[in-house]
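Engineer: Build me a model:
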Amino acid sequence: MRDPLCSESYLLETIEFDKEEICERKKKIIVLKDDMEKGIQRYPKDNQSIIYATYRGMFMYNTEILIAKYSLGSHPDEMIEDYLNGIEYLENVGEEKVWYIDLLWMLSLGILLEVDKQDLKRLACVIEKQKKEDALMDFLLKACDIGWNHNTSEYERKNPYAKTAEIIQMALHDKDREKASKRLQQYIEKEWVKGHNDLDFKNAHKEPGYVGLWSFEAAALAKILGLDDSALKDNNHYPYDLAHYKNGMSFDLSWYGVPVEEEAKEEEAIVYGIPNKPELEQIIPAKFHSFVNEVIGDYNTLTDEEFWKKYNLREIWFDVKEYEEDNKAKNMLGTIIVFLLVEKEYILQLDYKEDLVDYIEDIDNYWGKEEVKLISFEVDNDQQYYAYVPKTAAIDSLYEVKLTEVEKIEEV
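Structural biologist: I've put the predicted structure just below:
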């Protein structure tokens, strides 16, 4: 057992259950493909779309198998076949959206397992098709020397992954691997779990279904950069054994240069104003005006399924039917905007068990020199949502979501 917080019996049961689920879905795909050849359509959704969604489900089960096996203490050799299966499933998800963290874990695992570079190229094609713009992924893919030419300074998920840039810069630009190694340790011990507060990583081990949580990307960075990770050997979120599983893969870092911020370019791209709901300009930073305006327009014009797909609401409503049921009264636009602005990292989401004071520094202030106040968004669930808005903001709701000023905790 590598993660003492896991239950060995539960891990074994989960692995077997997931294997059975994948097997059942393979049978389902065979039937669906046969139906397509015969021109049979049994479901409201077209057969091909169901096949894509089924492959995505298989990938999710497969990812859980990989994590559970590692937590259980399996030798990395036993994970390679499952890993390659995961790539196959990803190659067949079509237009289905795949969670960024799952793709990052897959990429990092490929590096740690030292799979063939042709297989990493296959994964790179999936990442490209998924249109993920992420500086950490770019670094990992370019380091693998497989012809990846994308380059961005943006992050799909800024917190905590933007902090990895400091580790990379210390190792390559400053040429101080000792300092970079200590920064890696800080990232794992102080920032990684906290950076996933919206997913409640901190308390995940207390909930049913826990199979372990591993920062595979941190181990991949340590491997690529040649960092000393000995201080993390017993950390139950750092996959030390995988970081030292093999040492035969070569990396190309000759291309590296300190990323240049794209703030000026971003400023030029901003489209000001929310004509669909102008009063929201009081609480929505200009950077997000165009996005929020588009969301409002789409909510009022697209079908539920079109909207659910476009904004990848699967992480909130796993099935479109769940979304349609909750949205019957067409009174969820404020809630959806909150969820989407959490993804954009304007709004901070905390689990109900968390204390705001522990995360206050993670709330970004997008209002420049304006005096701001902290507000909470009263969404109908067990989560907490916070953001800074101008002190002068005079609206008390975001559609159906009530806004409440929070007592000042500390200076912004």
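Engineer: use CA for all of it now, contacts and neighbours both
Structural biologist: OK.
Engineer: what ranges do the helices span in the stretch 101-250 of the chain?
Structural biologist: Remark: helices assigned in the stretch 101-250 of the chain by DSSP state H, counting those that start in this stretch are 117-129, 135-143, 158-161, 164-172, 177-186, 216-225, 240-243.
Engineer: Quick one: those as CSV, columns for distance to residue 342 and mean neighbour count too.
Structural biologist: Output for these, formatted as CSV (distance: least, Cα to Cα, whole Å; neighbours: other Cα atoms under 10 Å):
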stretch, distance to residue 342, mean neighbour count
helix 117-129, 22, 17
helix 135-143, 19, 22
helix 158-161, 11, 18
helix 164-172, 21, 20
helix 177-186, 25, 19
helix 216-225, 22, 23
helix 240-243, 31, 21
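Engineer: and residue 256, which of those is closest to it?
Structural biologist: Between residue 256 and the helices of the stretch 101-250 of the chain, the tightest spacing by Cα to Cα is seen for helix 164-172, at 7.6 Å.
Engineer: Could you pull out the buried residues of the helix or strand that contains residue 89?
Structural biologist: Assessed by DSSP states H and E, residue 89 sits inside helix 80-90. Across helix 80-90, burial judged by 16 or more other Cα atoms under 10 Å covers 80, 82-90.
Engineer: for stretch 309-318, same thing?
Structural biologist: 312-314.
Engineer: From those residues, pick the one nearest residue 31.
Structural biologist: residue 314 (24.9 Å).
Engineer: Tell me, how many residues neighbour the nearest residue to residue 72 once chain neighbours are set aside?
Structural biologist: When the adjacent residues along the chain are set aside, residue 72 lies closest to residue 1, with 4.5 Å between them (Cα to Cα, 6 or more residues apart in numbering). Applying other Cα atoms under 10 Å, we find 14 residues neighbouring residue 1.
Engineer: Can you give me the distance of residue 1 to residue 242?
Structural biologist: Residue 1 is 14 Å from residue 242, where distance means Cα to Cα, to the nearest Å.
Engineer: One more, please, to line up against the first structure:
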Amino acid sequence: MTETFMIELFEKHRQDCMDLVQKVLDEVSQSDTHCDISIGLIELEETRKMRDKRCTKEEVEKELFSEIKRVNKCFKNIEEFTKYVEDKRYKDEYDKNDKLSLIDTNHSSIIRRKLDIIRYKYTLGVELSELREEYLVLLDQVDKTSYNFGFRDCSVLALGILFEEGIEKFEKLISIMDRVKKHDLMYDYIVNACGFKRKFYSDVFWDDDFEFMKEVIELAQKDKEQASKKLVYHFKTNWNDSTRPYGNWLWDCAAISKMFKLDDSELKDNPHYPYELAHYKNEMEFMPEKMLDFPKETYKKGIPEYPRLEKLIPAKFHEITNNFLNDYKKLDYDEFCEKYELDWLEPDEYVGQEEDLETFGVNFILFLSDIGYIFQFDKLDDLEEVEFYKKFWGRKKVRPIHFQLNSDCYYIAYVPKSVKLKSIFGVKIEEVKDLKELDQYQEYLGQFDNE
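Structural biologist: Have a look, this model is predicted:
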């Protein structure tokens, strides 16, 4: 009996965990293989070697086990919601669309969970061939989801480079990123090097920890030896201490290093550089020289249709905001809704609300969310991402505000501290002293991610 077989038996079976462990024990009792079972995770002691020795096997397995349970829950939800729709048990179209949305969300959630499972398994020392199988399951979900529910797209791309799998699915991920206009320069670098192009390009790094990679890339295009030294120096200086969490593998950096064929031999034992995976396969050719090829983007400052908004909205979004306001005045309402995809209400609910200030205000906030200025989310766990939205203001001192819509979601933006507004187009604006206060508005029901 192989380790892979037993792990797959554990992860894919849908019965109660304890029943599953008993099944595995029954299998093991009929073989000569010695196994150690810890919280239901089966491990062949002689073949496993922790890749990050700063943590214990038990604490990593505990996290891994939790993620496996959540993935299984997502698959179960997908089955239930799919059958619900196929059997036409829905009350109306709204109920049907709600279940279809939950199916989509669960597929996206599986991607996020699988990224964590790969991270934990890599930490535990699991064979790379087994991690590849996990990645293939992840890729299968890409075809079945239409939006990103909390997973880092760049990690999906980077793992695709390292495993040399699923590159053809990158276009789907790119379309998702472009639709929500999500910024991440590391993502753009990898997209360019794979020969793809985005319709929307980033201004900033999603995570400041990756800013050093721009210098590595610039050096690599001129002098790979110096770029290799820069990469090694940065990891040894900034990613080699006990203050960083275990299992935090920088797939992105390893993917870029691989595409440039940098010398990373000194990072074999670094607890954050996935050296073994970076050298797992080397059959594909990439175009790293294209990494920094970005079209020049210019901003037209000013919102003449409503100058008061210039203090509330960063200059990057001025022109598109002004166009939105101008189109609202000039276009037929149906044309306006179609152009800006304002589908938050059912069509018949628009009737009689064309001139309603609050209706326009809600559409305006949703528009600002669509173009990437306002952070829309429905789960407090995603709060860590909101910090990114400060970057649109450069060095200005900013504070978070909350746009109060009659919705299940939060709408957070950062504005300069000097800006004082209580409402905009009928939508109330509330100051947020502490983002953790947001949980007073709603509780996350966890229909698709039952902890």
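Engineer: Take the helices of the stretch 101-250 of structure 1 and write them to a markdown table, including distance to residue 203 of structure 1.
Structural biologist: A markdown table is the format used below for these (distance: least, Cα to Cα, whole Å):
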| stretch | distance to residue 203 of structure 1 |
| --- | --- |
| helix 117-129 | 30 |
| helix 135-143 | 26 |
| helix 158-161 | 17 |
| helix 164-172 | 23 |
| helix 177-186 | 20 |
| helix 216-225 | 19 |
| helix 240-243 | 22 |
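Engineer: Compare the ones you listed and report which one is nearest to residue 291 of structure 1.
Structural biologist: Residue 291 of structure 1 lies closest to helix 158-161 among the helices of the stretch 101-250 of structure 1, at 17.9 Å (Cα to Cα).
Engineer: So for the lengthiest helix in structure 2, what gets flagged as buried?
Structural biologist: Criterion DSSP state H: the longest helix present in structure 2 is helix 93-124. Neighbour-count burial for helix 93-124 of structure 2, counted by 16+ other Cα under 10 Å, picks out 96, 99-100, 102-124.
Engineer: Residue 271 of structure 2: what's its closest spatial neighbour, skipping adjacent residues?
Structural biologist: With sequence-adjacent residues excluded and distances taken as Cα to Cα, 6+ apart, residue 271 of structure 2 is closest to residue 52, at 5.2 Å.
Engineer: do residue 384 of structure 1 as well
Structural biologist: In space, residue 384 of structure 1 is closest to residue 350, 4.9 Å off (Cα to Cα, 6+ apart).
Engineer: In this structure that neighbour contacts residue 377, no?
Structural biologist: No - using Cα atoms under 8 Å, residue 350 of structure 1 makes no contact with residue 377, being 11.5 Å away.
Engineer: what residues are shared contacts of these two?
Structural biologist: Common contacts of residue 350 of structure 1 and residue 377, defined by Cα atoms under 8 Å, 6 or more residues apart in numbering, comprise 384-385.
Engineer: Does residue 321 of structure 2 touch residue 303 like I think?
Structural biologist: Yes - in this structure, residue 321 of structure 2 is within contact of residue 303 by Cα under 8 Å, at 7.1 Å.
Engineer: Matching residue 63 of structure 1 against structure 2, which residue comes up?
Structural biologist: Aligning on TM-score structural alignment places residue 63 of structure 1 opposite residue 115 in structure 2.
Engineer: related to what we said a few turns ago, aligned counterpart of the residue nearest to residue 384 of structure 1 in structure 2, please.
Structural biologist: Aligned partner of residue 350 of structure 1 by TM-score structural alignment: none.
Engineer: can you confirm residue 350 of structure 1 is in a strand?
Structural biologist: Yes - counting by DSSP: H, G, I helix; E, B strand; the rest coil, residue 350 of structure 1 is located in a strand.
Engineer: Distance of it relative to residue 44 of structure 1?
Structural biologist: 37 Å.
Engineer: Then residue 171 of structure 1?
Structural biologist: Applying Cα to Cα to residue 171 of structure 1 and residue 44 of structure 1 gives a distance of 54 Å.
Engineer: so what's residue 15 of structure 1 up against?
Structural biologist: 64-65, 68-69.
Engineer: Just give me the match in structure 2 for it.
Structural biologist: That one, residue 15 of structure 1, aligns with residue 64 by TM-score structural alignment.
Engineer: who touches residue 314 of structure 1 in this structure?
Structural biologist: By Cα under 8 Å, 6+ apart, the contact set of residue 314 of structure 1 is 308, 320.
Engineer: Can you give me the neighbour number for the equivalent of residue 163 of structure 2 over in structure 1?
Structural biologist: Alignment note (TM-score structural alignment): residue 163 of structure 2 maps to residue 113 of structure 1. For residue 113 of structure 1, the count of nearby residues is 21 (other Cα under 10 Å).
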